[in-house]
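Engineer: Please work out how this folds:
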Amino acid sequence: MDPRYNTQDVVRCALCRDAVASLYCNVCHTHLCKDCVEKHSSNKSKVHNLVPLEQVLSTDFESKKDVLRRDLHELEKDIFPKHQESAARATKSPGAESFLPARPLLDVPLLITDIPTTGYAGGLHSVSCLSDEEIWTSGFNNIMKLYNLKGEELKSIQIKSGNVPSDIAVTRSGGLVYADRWNSSINLVSGTQIQTLITLEGWKLRGLCSTATGDLLVIMKSDVDYDSDVDRGYELDDYKPTKVVRYSGSTEKQTIQLDDQGKPLFSSGGNKYLSENRNSDICVSDPYAGAVVVVSAAGKLRFRYTGPPSTPGESFGSFGITTDSQANILTADWVNDRIHIIDQNGHFLRFIRNCGLQSPWGLCVDSQDYLFVAEHTGNVKKLQYYQ
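Structural biologist: Next comes the predicted model:
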C-alpha cells in the first residue's frame, strides 16, 4: 500500500458503496470498483474515460505539495495554535453545548456516496439532516422530499400555499419547518399536517435554522418596492434592511440588525442562510456581500469572513452554511465549486474541493460530522472531512 494513504483513506466505489474503488472516471468524477465498470459505462450519453485510481491520487498528491507546504506554514505560524488553544479550553458558554474532543481534518476529504434526488427540475438548494440515515431536501418547486442514503424517497410534502420554500430546517424534536418566501409564513410539518406558526407583514423570509434551545432563527429583509426606491433616488440599503429574528414558538424574543455604529450587519440583497454554532454564535451566509457574518448570541459582531487571506480579492459566493461538533463553520462556495472550512474565530482552515462538487448550495452535518452537500444540479453528496 502507498504509505501516503492509510486505511482511513480507503476510497469506496460510488455505485455499490461496499467494494474498494480501483478506477476513476475523469468525465463523471466517480470512483468505481472493477465489478461496477460495466454498469457505469452503460450510460452512453457520455464518453467515459476510466483511469487507475492510484494514478489520479498520485497526480493529485504531487500537484498539491506546494500548496500544502504553504498551508502548513500558515497553520504553524498562526491558525493551528489558535485552533488548539480554543479547543483546549473546551469551556461551556451560557446556553451553549460543550465541545467534543478535538478531531484532525483529513488532508483529502472523501466522497462517501452520491444520493440522487428527483423532481427538482429548477434545481436543489436546501438539505437538512433528520437523522444520520435520512435527509430532507427542497428546491425550486413546491415539494419537499425525505430520502434515505440509498436515494430512496421516503416521504413527499407539498407546500401548503403552493409556493417555493426559501429554506428548511429540522427542529430538535424532529419536525420539519420551512419558510415560505412569498406569503411570508413559517410553517411546521408534523406527520402529514402543516401548521402555520408565524405570518409576517412587510418582510420577505430568506433562511432559518433551529437552535440548541429549541428557538427558531429567521433571516428576513424588508419588502419594499425596488422600482419605487430607485425612482425616488433612495439608497436601497436604507430602505431594504435585513435582520435576524429569534422566535420562541410564535413569540419574537430578539432582533439583530445593526452593529455598534448603527450600520447594517447584513446586506439587503440576495439569498441568505444561517446556522447556530455550538458556542451560540449566529453564522450568516451573505453572498450579496461576499461574506460570512458571525455575531454573538447577544447580536454583537464578532467577525466577517470574506475568503482565505492567501487569495485576497478572489470571488467568494457563499451560499449554504452549517457548523459541526468542533464549532467549525462550513460554507458552500457556489461560484468556485468548493466548501470553505473556518474555525469559530474566523480563521481559514482548508477547502473541500476534490470530491467532484458541482454548484454546491445547501449544507448540513449529521451527528458524526459527515457533511451533506445539496448540489444545484440535483444530487446530494455525503462527504467525510475528519479523520
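Engineer: CA atoms for contacts and neighbours, from now on please.
Structural biologist: Fine.
Engineer: Residue 307: how many residues sit nearby?
Structural biologist: By other C-alpha atoms under 10 Å, 23 other residues sit near residue 307.
Engineer: actually residue 377, not the one I wrote
Structural biologist: Neighbour count of residue 377, defined by other C-alpha under 10 Å: 19.
Engineer: Surely it touches residue 124?
Structural biologist: Yes. Counting by C-alpha atoms under 8 Å, residue 377 touches residue 124, with 6.6 Å between them.
Engineer: The helix or strand residue 138 falls within: what's the following helix or strand?
Structural biologist: Assigned by DSSP states H and E, residue 138 belongs to strand 134-139. Counting by DSSP H and E, the next helix or strand C-terminal to strand 134-139 is strand 143-148.
Engineer: Next secondary structure element downstream of that next one?
Structural biologist: Next in line after strand 143-148, if elements are assigned by DSSP H and E, sits strand 153-158.
Engineer: That next one packs against which elements?
Structural biologist: Here strand 153-158 touches strand 143-148, going by 3 or more C-alpha pairs under 8 Å, 6 or more residues apart in numbering; DSSP states H and E.
Engineer: now for the strand it packs on, which elements pack on it?
Structural biologist: For strand 143-148, the elements it packs on are strand 134-139, strand 153-158, judged by 3+ C-alpha pairs under 8 Å, 6+ apart.
Engineer: and residue 301, which of the ones you listed is closest to it?
Structural biologist: Closest approach to residue 301 among the helices and strands packed on strand 143-148 (C-alpha to C-alpha): strand 134-139, 30.4 Å.
Engineer: List the contacts of residue 168.
Structural biologist: 126-128, 137-138, 176-179, 207-209 (C-alpha atoms under 8 Å, 6 or more residues apart in numbering).
Engineer: show me what contacts residue 381?
Structural biologist: 111-115, 371-375.
Engineer: in the top strand by length along the chain, what's buried?
Structural biologist: Using DSSP state E, we find that the single longest strand of the chain is strand 105-116. Residues 108-116 are the ones in strand 105-116 that count as buried (16 or more other C-alpha atoms under 10 Å).
Engineer: got the contact list for it?
Structural biologist: Strand 105-116 has contacts (C-alpha under 8 Å, 6+ apart) with 9, 11-12, 14, 17, 149-151, 352, 354-355, 378-387.
Engineer: What is the burial count for residue 195?
Structural biologist: The tally of other residues near residue 195 (other C-alpha under 10 Å) stands at 12.
Engineer: element containing it, please.
Structural biologist: Per DSSP H and E, the secondary structure element for residue 195 is strand 193-199.
Engineer: Show me what secondary structure element comes after that strand.
Structural biologist: Moving toward the C-terminus from strand 193-199, the first helix or strand encountered (DSSP H and E) is strand 203-210.
Engineer: So which other helices or strands are in contact with that following strand?
Structural biologist: Judged by 3+ C-alpha pairs under 8 Å, 6+ apart, strand 203-210 is in contact with strand 165-170, strand 176-180, strand 216-222, strand 273-276.
Engineer: structure for this one too, so we can compare:
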Amino acid sequence: MDPRTWAQDVLRCRLCETPSPQMYCDICNLYLCKACVEEHLSDRPNEHSVIPFLNHLFPNLCRIHSSKECELFCEQCEKPICVKCASSKEHSGHGYVGMVKALDSQKAVLNRDLQELEKFVLPKYHEIAKIVNNFPVEKDIKENIRKSTAAIDKHGDELHREIDNIIKQMKSDLDKMSQNIEVLKKHKNNLTSTISEITKSIADLKKLLKCSYTDSTRVFAYKSRNAEFKRLPPKLTVSLAEFSPQVIQPEQLHKQFGSLSAFSIGIEEHGYTLELPSAESSPVHKPINDEPRIITVIKTDYGAKNKLYSVSCLNNKEIWTHGHDKILRLYSMYGTLFKSIKTKPGNRPQDIAVTGEGDLAYTAYWDNTVNIVKNTQTQIAIRLQGWKPHGICSTSSGDLLVAMDSVDDTETKVVRYTDFTEKQTIQFNDKGQPLFSTSNRYYKHISENRNLDICVSDRDARAVVVVNQAGNLRFTYTGYPSATKESFRPVGITTDSHGQILIADRENNRIHILDQDGKFLRYIDDCGLDGPYGLCVDTRNNLFVSESDTGKVKKIGYMLTNCEQFMPQRK
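Structural biologist: Predicted coordinates:
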C-alpha cells in the first residue's frame, strides 16, 4: 500500500476482496481473510507462511500471546518468546537470553558466512573464472578446426583418389568435435551464474546485518547457502585438435596418411581446492568454555546388554541412534522414542549418518551394503563387491564418505559416492603406502570437516588420520601426552562449525578437541562421561555423546553460549 494514500485505501483479502483481512502470507506478500486461508494453502502448504495480520505489522509480537513483545530467546527451542511464554510449562527449565544479545549472536553467524564468502569462496570462483576465460573462445576453436581442415586438404591433394574416404572421415570427426563448444559455453555460463548468486548472497547478508531489533524475524529466517557454494565446479582441461601428416606408404595407406588428435574437454571433479582459515584465526570464533557442562541426559532403550554405539543429529531437537541390535531409533531431546526402524535379517547397522536431505544412511557390514531410510522405508543404495563397509558420514556437498575393508581383510580405504556412484578412492599416501591400518578388529569412524578435510578415527592404529579433499595426507594425531592408564584408542569422531575435531576416547572417558590443523586444544573429561563412543554436533555446536554401556546420550555445551559470549570470562 502506498503510505501517501493509506487513509483512502481499505485493505482487502486478495482472494475474495473481503475488507479488513485478519491474516497475511509472509511468503507471497498477500492479505487474506480467515475463510480464504485454507484455499491459499491448498496448492503447496509447505511453501507458505500465514501469520496474523498484527504479526505482519509488528513482527516482534509473540505469535502465541499476540499482545506481548518477544523480549527473550529460548536457547533450547531456538526461537523468540515473550515473558509470558517463558513462565509457561512448555519452556519450563529452559535457558533464555535477551533478544538483543541473541540477535547479536545470530548476526555473528551471518558475519562469519559473509566473511567466508567474501574472503575465500568468491575470490576462488574469480580465480577459476580467470583460468576458464583463458581457454580458447569459439572463434579460436573454429579457426583451429579451419586450419586443421586446410592441412588435411593440402595433404590429401597429394595422394591418390583411393584415400578420399579417409579424408572425408577425418573431416567428419572434426565436425563432431565442434560440439564441445557448447560444453565449454555451458560451463562458463554456470560459473558466471554461480558468481552472481554468491554476490547476491553477500549483498543479502550485508542487508541482514543492518537489520534492527524490531526486524529480527528476517535475520532468524536466514538459511545459509555456504555449503552449496563451497562445492567448487569441476576443473576443465581443453585440448585442441591437431593434424599430424605422415609420408604416404602404399601398403599402409591409412596409417601413413596421418593422425588427428581429438579436441576434448576433461573434467576433474576435485581439481580445485578451497583453503579456509583455521578456527583460531576466524574473526567470529567462539572460545571453548573452560567448564563444559551437561545440558541434557537422554535415556534410551540401550544398556549393558544391548550396547549403544552411534548417534547422529537429525536436527537440533531429534537424534538417531543405533546399537548392538538391528533397530534404528529416533529420540527427542527429552528421551521420547519417536520412531523405530527394524532392519532386515543379516542387515544389522554398523554406522549411521543423516544425509543433507534428512534421510538416514547406514552401513551393513555383514551383507556389504549401504542403505537409505526414507520415512520408514529402507532401500539398498550401494551394494559392494569384495568390500565390507563400516564408518559413514554425509558431506556438506551431499556426498557420502564410506570407510571399508576388503573381504580378505588385507586392505582399507575410504570411498566418496555422489548420487550413490563411486567418484573417489582414498587409500594410499604419495609414497604408495596405506593411509589406514588394515586390521579389521575395530571399525573406523569418519567425518568431514568445515574445510572439506576427511577425518578418520583408526582405533587399530591408535590414531586419527586426516586427509584433504583430494585425499592427500595432512596430519596424523596419536593422542596428547597425559597421565592416563590407557593408551589412545579413538572411536567416534565429529567436527563443528569452527573446524574443530572432536574425538571419543572410550578407555579414558574423555573427548579430545583439536583444531583443523591437528593442534590439541583441550579435553572434555569433567562431565561424568562413562564409556563415550559415538559423537555428533548440532547446528548450535552442542555435542552429543553416546555412552555404550549406560545407554545414555549426553548433550554437552563445550562452546560459550549465546549469552556467555558477551559476558566477561572468569579468570
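Engineer: re the thing from before, what's the strand holding residue 138 of the first structure aligned against in the second structure?
Structural biologist: Matched against the second structure by TM-score structural alignment, strand 134-139 of the first structure falls on residues 318-323.
Engineer: Tell me roughly how far the matching stretch lies from the first structure on average.
Structural biologist: On superposition with the first structure, the mean distance recorded for stretch 318-323 of the second structure (mean C-alpha distance after the TM-score superposition for the first structure) is 0.2 Å.
Engineer: which other residues reach that stretch?
Structural biologist: With C-alpha under 8 Å, 6+ apart as the contact definition, stretch 318-323 of the second structure has outside contacts at 302, 306-314, 328-333, 349, 351-352.
Engineer: ditto for stretch 260-267 of the first structure
Structural biologist: Among residues not part of stretch 260-267 of the first structure, those counted as contacts by C-alpha under 8 Å, 6+ apart are 237, 241-243, 257-259, 286, 288-289, 293, 300-301.
Engineer: Of those, which pair is most distant in space?
Structural biologist: Across these, the longest distance by C-alpha to C-alpha is 20.8 Å; it joins 288 and 300.
Engineer: can you give me the strands in the stretch 401-550 of the second structure?
Structural biologist: 412-418, 421-426, 445-448, 454-458, 463-467, 473-477, 490-495, 501-505, 510-514, 520-524, 532-537, 542-547 (DSSP state E, counting those that start in this stretch).
Engineer: who wins for proximity to residue 34 of the second structure among those?
Structural biologist: Nearest of the strands of the stretch 401-550 of the second structure (C-alpha to C-alpha): strand 542-547, 40.1 Å.
Engineer: quick one: contacts for the equivalent of residue 148 of the first structure over in the second structure?
Structural biologist: Alignment note (TM-score structural alignment): residue 148 of the first structure maps to residue 332 of the second structure. By C-alpha under 8 Å, 6+ apart, the residues touching residue 332 of the second structure are 317-319, 338.
Engineer: Show me how to select, in ChimeraX, the buried members of these.
Structural biologist: Entered in ChimeraX, the line below selects the buried ones among the contacts of residue 332 of the second structure, by 16+ other C-alpha under 10 Å:
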select :318,319
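Engineer: can the contacts of residue 332 of the second structure go into a markdown table with extra columns for distance to residue 85 of the second structure?
Structural biologist: Supplementary listing: the contacts of residue 332 of the second structure in a markdown table, determined by distance: C-alpha to C-alpha, whole Å:
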| residue | distance to residue 85 of the second structure |
| --- | --- |
| 317 | 19 |
| 318 | 22 |
| 319 | 26 |
| 338 | 25 |
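Engineer: mapped onto the first structure, which of the contacts of residue 332 of the second structure hold?
Structural biologist: Contacts conserved in the first structure for those, using both residues aligned by TM-score structural alignment, their matches' C-alpha atoms under 8 Å: 317-319, 338.
Engineer: coming back round to it: out of the contacts of residue 168 of the first structure, which comes closest to residue 307 of the first structure?
Structural biologist: Nearest to residue 307 of the first structure out of the contacts of residue 168 of the first structure is residue 207 (C-alpha to C-alpha; 21.4 Å).
Engineer: The closest one -> the second structure?
Structural biologist: So, by TM-score structural alignment, residue 207 of the first structure is matched to residue 391.
Engineer: The residue nearest to that match when sequence neighbours are not counted and residue 327 of the second structure: what is the separation?
Structural biologist: Spatially, and ignoring its direct neighbours in sequence, residue 391 of the second structure is nearest to residue 445 (4.4 Å; C-alpha to C-alpha, 6 or more residues apart in numbering). Using C-alpha to C-alpha, to the nearest Å, residue 445 of the second structure is found at 20 Å from residue 327 of the second structure.
Engineer: now do residue 120 of the second structure
Structural biologist: Distance, residue 120 of the second structure to residue 327 of the second structure, using C-alpha to C-alpha: 43 Å.
Engineer: same check, this time on residue 131 of the second structure
Structural biologist: Remark: distance between residue 131 of the second structure and residue 327 of the second structure (C-alpha to C-alpha) = 51 Å.
Engineer: what about the two, which has more around it?
Structural biologist: Taking other C-alpha under 10 Å, residue 131 of the second structure and residue 327 do not tie; residue 327 has more neighbours (17 against 12).
Engineer: give me every residue that touches the more buried one.
Structural biologist: When contacts are counted by C-alpha under 8 Å, 6+ apart, residue 327 of the second structure is found next to 340-343, 348.
Engineer: quick one: which of those is most hemmed in?
Structural biologist: Result: residue 348 is most packed of the contacts of residue 327 of the second structure (other C-alpha under 10 Å), 22 neighbours.
Engineer: Could you find the counterpart of it in the first structure?
Structural biologist: The alignment partner of residue 348 of the second structure in the first structure, by TM-score structural alignment, is residue 164.
Engineer: isn't that match right next to residue 125, touching?
Structural biologist: No. Under the criterion of C-alpha under 8 Å, residue 164 of the first structure makes no contact with residue 125, lying 11.0 Å away.
Engineer: Can you work out which residues contact both of these two?
Structural biologist: 139-140.
Engineer: would you list every one of the helices in the second structure?
Structural biologist: According to DSSP state H, the second structure carries its helices in the segments 34-41, 53-57, 83-86, 99-116, 122-133, 138-157, 164-177, 180-209, 216-220, 226-229, 253-257.
Engineer: Which of those sits closest to residue 74 of the second structure?
Structural biologist: Closest approach to residue 74 of the second structure among the helices of the second structure (C-alpha to C-alpha): helix 83-86, 8.0 Å.
Engineer: okay, and that closest one goes to which residues in the first structure?
Structural biologist: Using TM-score structural alignment, helix 83-86 of the second structure pairs with nothing in the first structure.
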